[in-house]
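Peer 1: okay, structure incoming, though there's no sequence with it:
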């Protein structure tokens, strides 16, 4: 067996899907299936079975999964140790941030990290939450701030900030919504929203589905700031975190309505691998992030 086979097996077990694992790992489905077949042949055990809930480990697969996670953790530690050995600094931590969060928090995080870990280095990686969740699973980053991530047994989650979502639009937009709008009234307005699996779209779809609300989505724009720019020039609306309005140069031309009944709140979550490499640097960085006054920097 090799580390690639072990990693593929772990990710398939976590996601219960070969196709989703292939998407996260950026390899073809046949490649994953072939490597797992080779692993099963070497172990002389069936490790996975297909059920109505997806791919699940067999009894032998569950037994092997604990060993696989331990081996994967050990390999990550070895990789990090050799990287630290080759570097003049004592280790590097990789922190993923959504672009809007990165603009606000990077200077503070870097300053605090240098003060607490002067002989180590930090790399800030920007990306969409759905992408960074995959990077975490693939060990391309050590920890990240994610918006409303889907569960994964390989990852630990800790909510550090929640923010109201609002209906945003140009001040010249007609019809002009009231300052407080019920969620059921959102279907009256032509909306520009990101496509799935963007965290905003996933959150809004879930809330509206539960409330039996049918949205009028006239365009899908995957980058939040581009969506905000779009509503500055057209008679359309969008649903975004309240603080996102302040990130556009056209903010003076925009306004918003608070969404009620139900209130829609996003969750900014600190995510880490349960068995990640370089736990000291990762925990130090997580401590720095936890102690940021998010309300101050997101205002």
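Peer 2: Yep, it's here. Nothing here was measured: the structure is a model prediction, and the numbers come from that model. Numbers count the residues shown, from 1 in each chain.
Peer 1: please count neighbours and contacts with C-alpha atoms only from this point.
Peer 2: OK.
Peer 1: would you mark the buried spots in stretch 196-215?
Peer 2: 198-205, 207-208, 213, 215 (16 or more other CA atoms under 10 Å).
Peer 1: let's bring in a second model and compare:
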């Protein structure tokens, strides 16, 4: 059994395709297929089956995959620790982040780290807080930048993560400047009943917050936005009302948009960095975490 075989198996099951796994890892499809078969022979179990939906894990693969992922992370850590002996000449770090972290935190810290260690490579995936949280827990990211709300008292997997809070903001409603609610000083949620609303796609913490805010009233969702800037443009065009996080650079009053405070105790939003709890981290990841916590943009 070799580390490459574990990587091939993990990629095939994650992508659901030998072809896609081969493309991602830069090898031929027959190489992936052959090495996974040899891994099955070595372990004495069947790991994958081909179905109408692509490559699927067997029960044995589901049991063994977490151990394979741990072995892959251990190899990455071993190689990076070895390179650290030479002064972090090479290394990589995988980051999952929400758009706010991408804009406010990463440009500064990536520049600072690369100024000192120009051969460090960054793999960054942007998405919603749910995607980032799951990616960190599953080992796909070394760390994640995500938004947490005060109402998020606990997640079932939070005992597997450690958080450092970086900055806090508030949730606000974004309404067209000529809308009647643009003049209110204190929002009565009942006034949103029947109003055209701009929601966010599933996985966004803002969607969760909006659903909580309008619980119990008639919701008239007319558009689902894939990001904060898209939602702001729709509000500006008069399509409807949306919700926003004051930390996002796009959340500003003016140019056709008025921000109305949401005076709910749970409506505080915090940008946090998350890592897996009680896990040894490479020198590269440790250094990046330190820079994130020291970021002047906090």
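Peer 2: The structure has been received and is ready for your questions. Since this is a predicted model, take the numbers as computed values, not measurements.
Peer 1: residue 49 of structure 1: which of the buried residues of stretch 196-215 of structure 1 is nearest?
Peer 2: residue 202 (28.9 Å; CA to CA).
Peer 1: helix or strand: which one has the closest one?
Peer 2: helix 199-210 (DSSP states H and E).
Peer 1: same deal with residue 62 of structure 2?
Peer 2: Per DSSP H and E, residue 62 of structure 2 falls inside helix 59-84.
Peer 1: next SSE downstream of that helix?
Peer 2: Counting by DSSP H and E, what follows helix 59-84 of structure 2 is strand 91-97.
Peer 1: that next one vs structure 1, mean deviation?
Peer 2: Its matched residues in structure 1 lie on average 2.9 Å from strand 91-97 of structure 2 after superposition (mean CA distance after the TM-score superposition for structure 1).
Peer 1: tell me what angle that strand forms with helix 59-84.
Peer 2: Inter-element angle recorded for strand 91-97 of structure 2 and helix 59-84: 120 degrees (by axes from the mean of the first three to the mean of the last three CA atoms, to 10 degrees).
Peer 1: longest strand in structure 1, please.
Peer 2: Scanning structure 1 for the strand with the most residues, using DSSP state E, yields strand 155-170.
Peer 1: ok, then the element right after that strand?
Peer 2: As assigned by DSSP H and E, the chain's next helix or strand after strand 155-170 of structure 1 is strand 180-182.
Peer 1: packing partners for that next one?
Peer 2: Counting contacts by 3 or more CA pairs under 8 Å, 6 or more residues apart in numbering; DSSP states H and E, strand 180-182 of structure 1 packs against strand 254-260.
Peer 1: what's the separation between residue 54 of structure 1 and residue 18 of structure 1?
Peer 2: 9 Å (CA to CA, to the nearest Å).
Peer 1: comparing those two, which residue is more hemmed in?
Peer 2: More neighbours surround residue 18 than the other of residue 54 of structure 1 and residue 18, with 22 against 14 (other CA atoms under 10 Å).
Peer 1: any idea what that one aligns with in structure 2?
Peer 2: Under the alignment (TM-score structural alignment), residue 18 of structure 1 maps onto nothing in structure 2.
Peer 1: go through stretch 24-33 of structure 1 and flag the buried ones.
Peer 2: Neighbour count says stretch 24-33 of structure 1 has 24-25, 29, 32-33 buried, by 16+ other CA under 10 Å.
Peer 1: show me which of the residues you listed is closest to residue 86 of structure 1.
Peer 2: Once CA to CA is applied, the member of the buried residues of stretch 24-33 of structure 1 that ends up nearest residue 86 of structure 1 is residue 25, at 26.8 Å.
Peer 1: once you drop chain neighbours, what's closest to that closest one?
Peer 2: Nearest non-adjacent residue to residue 25 of structure 1, counting by CA to CA, 6 or more residues apart in numbering: residue 138, 6.5 Å away.
Peer 1: okay, now that neighbour: neighbour count?
Peer 2: 17.
Peer 1: give me the distance between it and residue 234 of structure 1.
Peer 2: From residue 138 of structure 1 to residue 234 of structure 1 the distance is 40 Å (CA to CA).
Peer 1: residue nearest the centroid of structure 1?
Peer 2: Among the residues of structure 1, residue 129 comes closest to the average C-alpha position under CA atoms, centre = their mean, at 2.8 Å.
Peer 1: for that one, list the residues it contacts.
Peer 2: 98, 145-147, 149, 198-199 (CA atoms under 8 Å, 6 or more residues apart in numbering).
Peer 1: how close does it get to residue 271 of structure 1?
Peer 2: 10 Å.
Peer 1: swap in residue 84 of structure 1?
Peer 2: Taking CA to CA, one finds residue 84 of structure 1 at 23 Å from residue 271 of structure 1.
Peer 1: more neighbours, these two?
Peer 2: Regarding residue 84 of structure 1 and residue 271, a neighbour count based on other CA under 10 Å identifies residue 271 as having more, with 24 against 16.
Peer 1: so which strand or helix has the counterpart of that one in structure 2?
Peer 2: Under the alignment (TM-score structural alignment), residue 271 of structure 1 maps onto residue 274 of structure 2. Using DSSP H and E, the element containing residue 274 of structure 2 is strand 268-276.
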